[in-house]
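Here's my sequence, what's the structure:
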Amino acid sequence: MSYFYIRDIQYNKQQIAGLTIYNHSAALNKPNVLFKYFPNTIKDMNGVDRNFSKEALANNTVHLSAPSEFDDPYDCNVYVDYNEFALQRVRYYALLCGVNIKQEWDYAEVSRNLAMRIFMHISSGGKVASLFELDKSNELVRVHQEYFLISLEKELLQARLNPNADGEFYYKAINHVIDTEYNNMQKTANRFRVSCFAQSPYSMLMWSHYANNHQGFCIEYETPDYSKENENIYFNLFPVIYTDTRTSLTKLSLNWNATGSLSHSDIWDFYKYCLLSKSLDWKYQQEWRLISCDTLLTDQNYNCKFFKIKKVYLGNKMSAKDRLEIIDICKKQGIPYTGVTIASDQFNMSDCGILCEDCDRVKQYIQSNSSTV
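Model (predicted):
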């Protein structure tokens, strides 16, 4: 039996299937605050040093990352059954081309019969573009059918230019076009950008993984009530679904490749089972995600103005130099801040009881630097 968890509430497969965008994002109450961990490190961007963590603090923005940059190889990775997808797509094209398909034929058999049909058509003087009549009643379907013919013609042309090509190139051309279609859904997923948030500033693992081993900082954001001004963020901010299984999107991918469009239900399934699903191994994160397709919510650098900053937490291992730099930004922006300390008698973290400026490490750093001036 498959298990799904949203904010520590368990759901079964049928309950998750019945979730809609409305009751997932709006009816499930958002927490009053959200937290984001920052490494406070410098990146070389085409020869220019950038500290995106400091920029996020100074500008009250969050950066939305490509899923390929995440530490989980399953993150936003579409699960499509290749064998089922390939068989259904090659059967579809074979039927369009007039191939008399037998029910028991596997992919290889259908593909070879389709290759023979194409070979006979071209050998008799026919063009690839006239293999079958395009569906003129549906523009999106027609475009996808036309794309298949253009892609097939391109593959066949490249094969003919190869002096070592043999009669198998018709079969190989079909396979390559099907493979390209198979990858379309993952290419779509790769267009999305994500910014991740937590529900606590005291997670030892989050500090280790996402705040440069406690040397970075964590920002607390105040989650406002819904308004027209914040609706773009509000309705694109979702709790992650943690599960022990991957749900196939084969049917969705077949629909997409056949028609070039997705229903409202298809789109939400894409969110639930691809963009928002993570392994139970990550359940400790209690993650929320801000999701944007391309730059829908962001500027050209994928930065997005976010909710008001309420407080900044400075990492336990943050250097005195970095600590003073972050404090300076906080003071300029009028943002409260605190250091995070570890308990002596248990594995807990909490706010430091003294001002960061009164910390011995900071005082020693200031004194040593002032004496060298």
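
going forward, measure contacts between C-alpha atoms and count neighbours the same way
Fine.

Give me the nearest residue to N212, chain neighbours excluded.
P39 (4.6 Å; Cα to Cα, 6 or more residues apart in numbering).

Sorry, slip of the keys, the one I care about is L87.
L87 sits nearest to Y107 (Cα to Cα, 6+ apart), 4.9 Å away.

Can you show me the helices along the stretch 51-200 of the chain?
When secondary structure is read from DSSP state H, counting those that start in this stretch, the stretch 51-200 of the chain shows helices at 52-59, 82-96, 107-123, 139-160, 169-189.

So which elements touch the third one?
Using 3 or more Cα pairs under 8 Å, 6 or more residues apart in numbering; DSSP states H and E as the contact criterion, the secondary-structure elements in contact with helix 107-123 are helix 82-96, helix 169-189.

Those helices: which one's closest to F217?
For F217, the closest of the helices and strands packed on helix 107-123 is helix 169-189, at 29.7 Å, according to Cα to Cα.

Show me how far that closest one is from its chain's centre.
22 Å (Cα atoms, centre = their mean, to the nearest Å).

Could you also give me the structure for this next sequence, so I can compare it with the first?
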Amino acid sequence: MLSRLETAKFVINPKNPRSLFKYRKFDQNALQNLINDKVWLAAPGSFNDPFDCQINIDRKHSDEEIQAYLNFNSESQGDTKRYTLEEIPKEREFYESELNRLDNGVRNAGIFSLSTTPFEPLMWAHYADEHRGFCIEYERSQDNDLNADNCFKVEYGKPIFPILRGLDYFKAPDDEVMKILTYKAKSWRYENEWRFVQMWKTPPELKERSYRLKAHILSISFGVRMQRREALTIIKIFRNDTRIKFYRMSIIPEQFALKAILYRFSAEEFDL
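Okay, the predicted model is just below:
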């Protein structure tokens, strides 16, 4: 048994975090994901915020605006093709079909939400079963999924939906999609959220949402109210992985704040 308490020294850097944290309820789905080394890429429609990832597309572009855009695009790419107004109705059909694909793509997206801190009491209350769950620390390194081009910091702003002007999507499609998927109202700022995002052209099968994240687990912290037998169940899953540390959250006396202390258990208890 450990002879002393050790407090975790998590490095918290919201702008460029070394680690990202996932709050979880202790249930069969969570355990199965840990056993299979998988994470769940949730659809936006399943989020607890009905405003999240809402897409508001302004499609009101005149034929002249579409013509100007197409000709500018041709010229910038060194193409001699110039569009006439007579050709625009056919091009508009393509324009509308692509915006419809965008709409469906956003609705079908797979998102794995994380936070930059394991110490937020509201996150424990909302996403870890009122402090009865646990929080996984994932490493964010240069060569893993959490530092890839499809992992983004969520931006918080005015409580209005971002409006996407249809032609703007064609000018910078990736940027415009990410604005939709990573913008939330200021009231959610306490989450300090980052998102790993996967996109599919067609609705994915359920098995595709179960994803093997390329990022090492560094630690797991157990909530203030988590049952000891449940914590030991999780520890036993990783009995052969000595890299993972285990902590328990503790209330800091006379503060509305948490600290993480190294979790203690005996060899006998572990083998039960």
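
related to what we said a few turns ago, next, count neighbours for the residue nearest to L87 of structure 1.
18 (other Cα atoms under 10 Å).

Check the alignment and tell me where it lands in structure 2.
Residue pairing (TM-score structural alignment): Y107 of structure 1 is not matched to any residue of structure 2.

residues contacting Y107 of structure 1?
N83, A86, L87, V90 (Cα atoms under 8 Å, 6 or more residues apart in numbering).

One more: I252 of structure 2?
Per Cα under 8 Å, 6+ apart, neighbours of I252 of structure 2: L258, K259.

And the closest residue to A189 of structure 1 other than its chain neighbours, how far from P67 of structure 1?
The shortest distance from A189 of structure 1 to any non-neighbouring residue, by Cα to Cα, 6+ apart, is to C76 (6.5 Å). Look at C76 of structure 1 and P67 of structure 1: by Cα to Cα, to the nearest Å, they are 6 Å apart.

Also A58 of structure 1?
Per Cα to Cα, A58 of structure 1 is found 25 Å from P67 of structure 1.

One more: F38 of structure 1?
To P67 of structure 1, F38 of structure 1 is 17 Å away according to Cα to Cα.

Tell me which of the two has more neighbours.
F38 (25 against 21).

Quick one: map the more buried one onto structure 2.
That one, F38 of structure 1, aligns with R24 by TM-score structural alignment.

So that match is in contact with H131, correct?
No. Contact criterion Cα atoms under 8 Å: R24 of structure 2 and H131 do not qualify, at 9.6 Å.

just to revisit the earlier point, so who does the match of F38 of structure 1 touch?
Applying Cα under 8 Å, 6+ apart to R24 of structure 2 gives the contacts A30, Y127, A128, D129, G133, F134, C135, I136.

where's Y93 of structure 1 relative to F169 of structure 1, distance?
Look at Y93 of structure 1 and F169 of structure 1: by Cα to Cα, they are 17 Å apart.

repeat for N60 of structure 1
56 Å.

same check, this time on T247 of structure 1
Look at T247 of structure 1 and F169 of structure 1: by Cα to Cα, they are 35 Å apart.

Then P39 of structure 1?
Where F169 of structure 1 is concerned, P39 of structure 1 sits at a distance of 51 Å (Cα to Cα).

the more surrounded of the two?
P39 (22 against 19).

where do the helices sit along structure 2?
Counting by DSSP state H, structure 2 has helices at residues 28-36, 63-76, 88-108, 121-127, 166-171, 173-181, 206-209, 228-237, 267-270.

which one of those lies closest to N192 of structure 2?
Using Cα to Cα, the nearest of the helices of structure 2 to N192 of structure 2 is helix 121-127, at 9.9 Å.

The closest one corresponds to what range in structure 1?
Mapped onto structure 1 using TM-score structural alignment, helix 121-127 of structure 2 spans residues 204-210.

residues in structure 1 aligned with stretch 72-80 of structure 2?
Counting by TM-score structural alignment, stretch 72-80 of structure 2 lines up with no residues of structure 1.

quick one on the thing from earlier: tell me, what's touching C76 and P67 of structure 1 both at once?
With Cα under 8 Å, 6+ apart, C76 of structure 1 and P67 have common neighbours N190.

returning to what we had before: I'd like the distance between the match of F38 of structure 1 and A128 of structure 2.
With the distance defined as Cα to Cα, R24 of structure 2 ends up 5 Å from A128 of structure 2.

which residues are common contacts for those two?
Counting by Cα under 8 Å, 6+ apart, the residues touching both R24 of structure 2 and A128 are F134, C135.

R165 of structure 2: which of the contacts of R24 of structure 2 is nearest?
Nearest to R165 of structure 2 among these is Y127, at 34.3 Å by Cα to Cα.

Pull the number of nearby residues for the closest one.
Every residue meeting other Cα under 10 Å relative to Y127 of structure 2 is counted, giving 17.

So it is in contact with F47, correct?
No. Using Cα under 8 Å, Y127 of structure 2 makes no contact with F47, being 11.3 Å away.

Please enumerate the shared neighbours of these two.
Joint contacts of Y127 of structure 2 and F47 (Cα under 8 Å, 6+ apart) do not exist.

For D179 of structure 1, which residues are in contact?
A86.

could you measure it against L87 of structure 1, distance?
Applying Cα to Cα, the value for D179 of structure 1 to L87 of structure 1 is 11 Å.

repeat for S25 of structure 1
36 Å.

what's the counterpart of E222 of structure 1 in structure 2?
Matched by TM-score structural alignment, E222 of structure 1 corresponds to E139 in structure 2.

can you give me the strands in the stretch 151-272 of structure 2?
151-153, 155-157, 163-165, 183-185, 193-198, 210-211, 217-222, 245-251, 258-262 (DSSP state E, counting those that start in this stretch).

check the fit of the shortest one onto structure 1 and give the mean distance.
I take that to be strand 210-211 of structure 2. Overlaying structure 1 shows strand 210-211 of structure 2 at a mean distance of 2.5 Å from the equivalent residues (mean Cα distance after the TM-score superposition for structure 1).
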